[in-house]
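Curious how this folds, go ahead:
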Amino acid sequence: MAPIDHSKHEKPTQVWKSLEDVCLPARSYDIEFWWQVTGYHLAKMVEAAGYPIERQYEVLLFHYHWIVPRLGPAPGADGLPKWKALMAHDGSPLEYSWKWNTTNSLPEVRYSWEPYNPGADSTANPRNHEVSLDYMKHISKVVPQADFTWARHFLSEIETGDRPTSNFLHAVEFHRKKPFDLKSYFLPRATKLLEGGDSGVMKEWDDAVVKLDPKNPTREVLRKFLKTNPEGQALSPVVLAMDDVSPSKSRLKMYFLTSHTSFKALRQIMTLGGLVDIPEESLQEIRSLITTILGLPEDFPEDANTPVQPPIGKSWVETENLFECFVYFFDIAPQNGVPDVKFYLPTRRYGPDDLAIAHRTIEWMKARGRGAYADQYLQMMEAVAEHRGLENGKGLHSFISYQVNRNGEPDIKTYFTSETYHPTRFTGRDNTTNGTNGTNATNGTNGHAL
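The predicted structure is shown next:
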């Protein structure tokens, strides 16, 4: 079975075509594979978001030179992965993010990525972060404001003794005008840890944070909520993240998941048990976003858990249960006083097929006067899904997040994956099959086609 020629994309952008036809030389098979898949996706994203042409070139060339060579081996001709990242549910090493425009701001593009470190996913060399370290050493040539002080601190504190190792991941925010921003993440490698089954994770983080910032009042507020509030006690730590800037400007973020997915639980967590003053209007907006995307009735009970939809496909059953939850992060920057909280809805496990999720998100944004880029977003998602079609299953959309912005409209982000290992990338598109396992397309809600 030969892989599809990814250079023959259906609708190349002007910048993509220019780079492909004129500027960029062919490189190794591995690099060329990742470039043809992820580079094309990124090209469609920055075009859809309306980035100036010169910025589109900068974004794509940054990706081409600094990220693509660090994504490791391409899948074989059979489409099977030679390594599986924890970055995305299907093992792909990138997760894209579209920050929605407001009524007076433009959308922005970003992604998180996982470098390939041979042996790190086995007992051969579990603490191997060589590719990350090389990236951190050299990236300042093009991002001079990058500062990995905090990342290096946590790397030295967490990766010690006999504690299980973490995946060391990164992110890039491709701003329109100001320099790109970088971020780093520590993600427990073992599935048990991701499920919150290791009580040592929080203590490990706490010990490291205390050494870094012993008198952080925001951290103490979060600690109290986690220890004393029933919904706080139900949260399991999964990711530790930081901005890669000077420590005086950096934010420290802790991500948690919970199986408590009712609106009643969400209200408690978003307000830290009533400590954070979030307008009722904002809480109702979060509820509206969830009910719209998932197709829940307006009178869905406050104390009922959000219904889980049947999983599609069995390729990644070892991590499928990780998405049967809601996800939150808490920003414990010391200057905040109380943590900022962000909510994530895992659309991989909840809601309908990718086309319906896209349409329902657009519907919600348009109703709030934020639909200026709705058509471009849908066209971009259709291009990312050109291998199988948005209507044929689910799995591209991974999360939709909501963060209250006290200075204006809420920050809404859509997260989606590349579906790198989808079989139709290697056999050709089949519009009659499900996007994950080749069964008949369903809406992911009740088993009936839309």
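
Could you use CA atoms for every contact and neighbour count after this?
Will do.

G273 and R223: what is the separation?
For G273, the distance to R223 equals 13 Å [C-alpha to C-alpha, to the nearest Å].

ok, those two, which is more surrounded?
G273 (18 against 14; other C-alpha atoms under 10 Å).

Next up, the contacts around the more buried one.
225, 229, 267 (C-alpha atoms under 8 Å, 6 or more residues apart in numbering).

all strands for this structure, in order.
Per DSSP state E, the chain carries strands over the ranges 94-99, 108-113, 166-174, 181-188, 236-243, 252-258, 326-331, 340-346, 397-403, 411-417.

Of all these, which one comes closest to M380?
Of all the strands of the chain, strand 94-99 sits nearest to M380, with 10.5 Å by C-alpha to C-alpha.

who's in contact with that closest one?
45, 87-88, 107-114, 411-418.

ok, back up a step: want to try JSON lines for the strands of the chain, with distance to L289 as columns?
Listed next are the strands of the chain as JSON lines, based on distance: least, C-alpha to C-alpha, whole Å:
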{"stretch": "strand 94-99", "distance to L289": "15"}
{"stretch": "strand 108-113", "distance to L289": "20"}
{"stretch": "strand 166-174", "distance to L289": "24"}
{"stretch": "strand 181-188", "distance to L289": "27"}
{"stretch": "strand 236-243", "distance to L289": "24"}
{"stretch": "strand 252-258", "distance to L289": "19"}
{"stretch": "strand 326-331", "distance to L289": "14"}
{"stretch": "strand 340-346", "distance to L289": "9"}
{"stretch": "strand 397-403", "distance to L289": "9"}
{"stretch": "strand 411-417", "distance to L289": "10"}
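
Please provide the structure for the following sequence as well, for comparison with the first:
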Amino acid sequence: MTPSQSLQVEAKPWHLVKTKWEGISEPYQQYWYQTVGYMLGALLDSAGYSYESQTSILHQFANLVTPYLGVAPWSELPRWESFMTDDNTPIELSWDFHTGADQPTIRYSIEPIGADAGTGTNQYNEGTAAAFKQALFKAYPDIETALLNHFEACFNGSWADRNPEGHCSTFFWAFDLNEKTITNKAYFFPGVVAHATHRSKLIVIADAITSAPGCRIGMQIPLHIYIDFVYQHPGLEPEIDMLALDLVPLEKARLKIYFRERRTDFGSVKETMSLGGRIQGPEFETGMKRLTRLWDALTGMHNKPDDIPLPYKDHRTAGILYNVEFRMNAETPKVKIYIPVRHYAKNDQQIIKVLKEFLTEQVGQRQDLRTAPVSAESYSRCLGNLFDTKALAGGLGVHTYIGCSIQRGGDLRLVSYINPQLGKMNSKVPFASPEMRTNGEKLPN
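Okay, here's the model as predicted:
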């Protein structure tokens, strides 16, 4: 019996934690754990996490995270319009395949949201992020906070009126869930400060980075390579979304600027991934050839010239999302692309099929890994157990992005980002009736 099959019968760590937390009187917390918590448990199980790790991670989710996900969809209170996902779900799950043969890593990102967020008493969700971090640091006092404190001071603020961003989110938090450790990540939106000070978001972020402890010299070179690329392409006008940092010791720190381009032709992808030719070499060229195959398979652009754009989509998250990564004392930045399959793929089942075929081929090309298990097999089974087959084959929305970065040897590291769309869940999941999943009714106790 495979991990996914055994979980379909009984998700033991999830049930164990559920039993312990059934005493929670707050119905919204119960809702988030019994739904998204179940999906998180399914991913952990299918990815091969140990029983102990699954239980520990789910305890953390139930205890520290569910109080800060806002109201349940069935609530009559106003629902905070989180920028985390296109349908405002405040949590996004992800499955990091790495390059296909290693054990995958499960991660998730949240926007801390108060139950009163968006109401007359707390229109802009103020105070919730601080309360969430206080609870987290109390539980995990060894988290590195030096850079976090600096960037909090740089980006501190909230919207006082209608803003030009198209959303009111100002802060995200993420967890990379390794077998024995959890890496915390923080995400800051510079729009509030940029709007208030009449500066561009890129300048606001650059000023914050160059004034950060230890970063002025250590990250100056890769940062200026990216800034030089932007300034030498005045018509490009990338839309800066946010700055991310890992809460790790400074010498291991990564800072990432997330930006969106409305250009969707693959020629523009090549230009951005190379930062206008500033990133190059045999490994990069190999990686771009593989990215071309993956892009064509996901978007249906086989045999199309590189200057042909994807079909036009009039949406805030249309276009192509990237991040540019700066590591301490690195000479060049690294670019990662997020292919927005939510807008441009055929359906979710096709995305699963493409990932499985691509990773199987990539692993098979390595002499030392031809017989290694490919985690895409487990991923395919897991999503097949979680979601209704017709829903996966009939539309989009479960997958939001496929993240791709070029690794040593030219292999692609792939990450699948998942919106936990409860209305598309398989009827065999144990937490609720079909009526609740489709109509948003309250979960039974």
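
Can you calculate the TM-score here?
Laid over one another, the chains give 0.81 as their TM-score (TM-score structural alignment, normalised by the length of the second structure), with 405 aligned residues with a C-alpha RMSD of 3.3 Å.

in the longest helix seen in the first structure, what's buried?
Longest among the helix segments of the first structure by residue count, using DSSP state H, is helix 280-294. Within helix 280-294 of the first structure, the residues that count as buried by 16 or more other C-alpha atoms under 10 Å are 282-283, 285-287, 289-294.

what do you get for stretch 148-156 of the second structure?
Judged by neighbour count using 16+ other C-alpha under 10 Å, the buried positions of stretch 148-156 of the second structure are 148, 150-151, 154-155.

coming back round to it: which of the contacts of G273 of the first structure are buried?
Buried, going by 16+ other C-alpha under 10 Å: 225, 267, out of these.

if I pick A372 of the first structure, what's in contact with it?
101, 366.

aligned partner of it in the second structure?
Applying TM-score structural alignment, one finds that A372 of the first structure aligns to V374 in the second structure.

and what of T218 of the first structure?
So, by TM-score structural alignment, T218 of the first structure is matched to P222.

Around its match, how many other residues sit close by?
P222 of the second structure has 21 nearby residues by other C-alpha under 10 Å.

Distance of it relative to D265 of the second structure?
On the measure of C-alpha to C-alpha, P222 of the second structure and D265 of the second structure end up 26 Å apart.

go on, T128 of the second structure?
T128 of the second structure is 40 Å from D265 of the second structure, by C-alpha to C-alpha.

thinking again about what came up before, tell me which of the contacts of G273 of the first structure is nearest to V239 of the first structure?
Closest to V239 of the first structure, out of all of the contacts of G273 of the first structure and judged by C-alpha to C-alpha, is F225, at 18.0 Å.

Does the closest one touch L272 like I think?
Yes - look at F225 of the first structure against L272 with C-alpha atoms under 8 Å: they come within range, at 6.3 Å.

Common neighbours of these two, please.
By C-alpha under 8 Å, 6+ apart, the residues touching both F225 of the first structure and L272 are G232.

Grab the nearest non-local neighbour of F171 of the second structure.
F188 (5.0 Å; C-alpha to C-alpha, 6 or more residues apart in numbering).

picking up where we left off before, could the strands of the first structure be laid out in a markdown table, adding distance to G428 of the first structure and mean neighbour count?
A markdown table is the format used below for these (distance: least, C-alpha to C-alpha, whole Å; neighbours: other C-alpha atoms under 10 Å):
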| stretch | distance to G428 of the first structure | mean neighbour count |
| --- | --- | --- |
| strand 94-99 | 22 | 22 |
| strand 108-113 | 26 | 22 |
| strand 166-174 | 31 | 22 |
| strand 181-188 | 34 | 21 |
| strand 236-243 | 36 | 23 |
| strand 252-258 | 37 | 21 |
| strand 326-331 | 35 | 24 |
| strand 340-346 | 28 | 21 |
| strand 397-403 | 21 | 22 |
| strand 411-417 | 19 | 21 |
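
Relative to I139 of the first structure, which of those is closest?
That would be, of the strands of the first structure and by C-alpha to C-alpha, strand 181-188, which comes in at 9.8 Å.

The closest one vs the second structure, average offset?
Aligned to the second structure and superposed, strand 181-188 of the first structure gives a mean residue distance of 1.5 Å (mean C-alpha distance after the TM-score superposition for the first structure).

For R254 of the second structure, give me its contacts.
Going by C-alpha under 8 Å, 6+ apart, the list of residues near R254 of the second structure reads 245-246, 325-328.

List which of those are still in contact in the first structure.
Contacts conserved in the first structure for the contacts of R254 of the second structure, using both residues aligned by TM-score structural alignment, their matches' C-alpha atoms under 8 Å: 245-246, 325-327.

of the residues you listed, closest to F61 of the second structure?
Taking those together and measuring to F61 of the second structure by C-alpha to C-alpha, the closest member is D246, at 19.2 Å.

Once you drop chain neighbours, what's closest to the closest one?
K185 (4.5 Å).

Sweet, I'm off.
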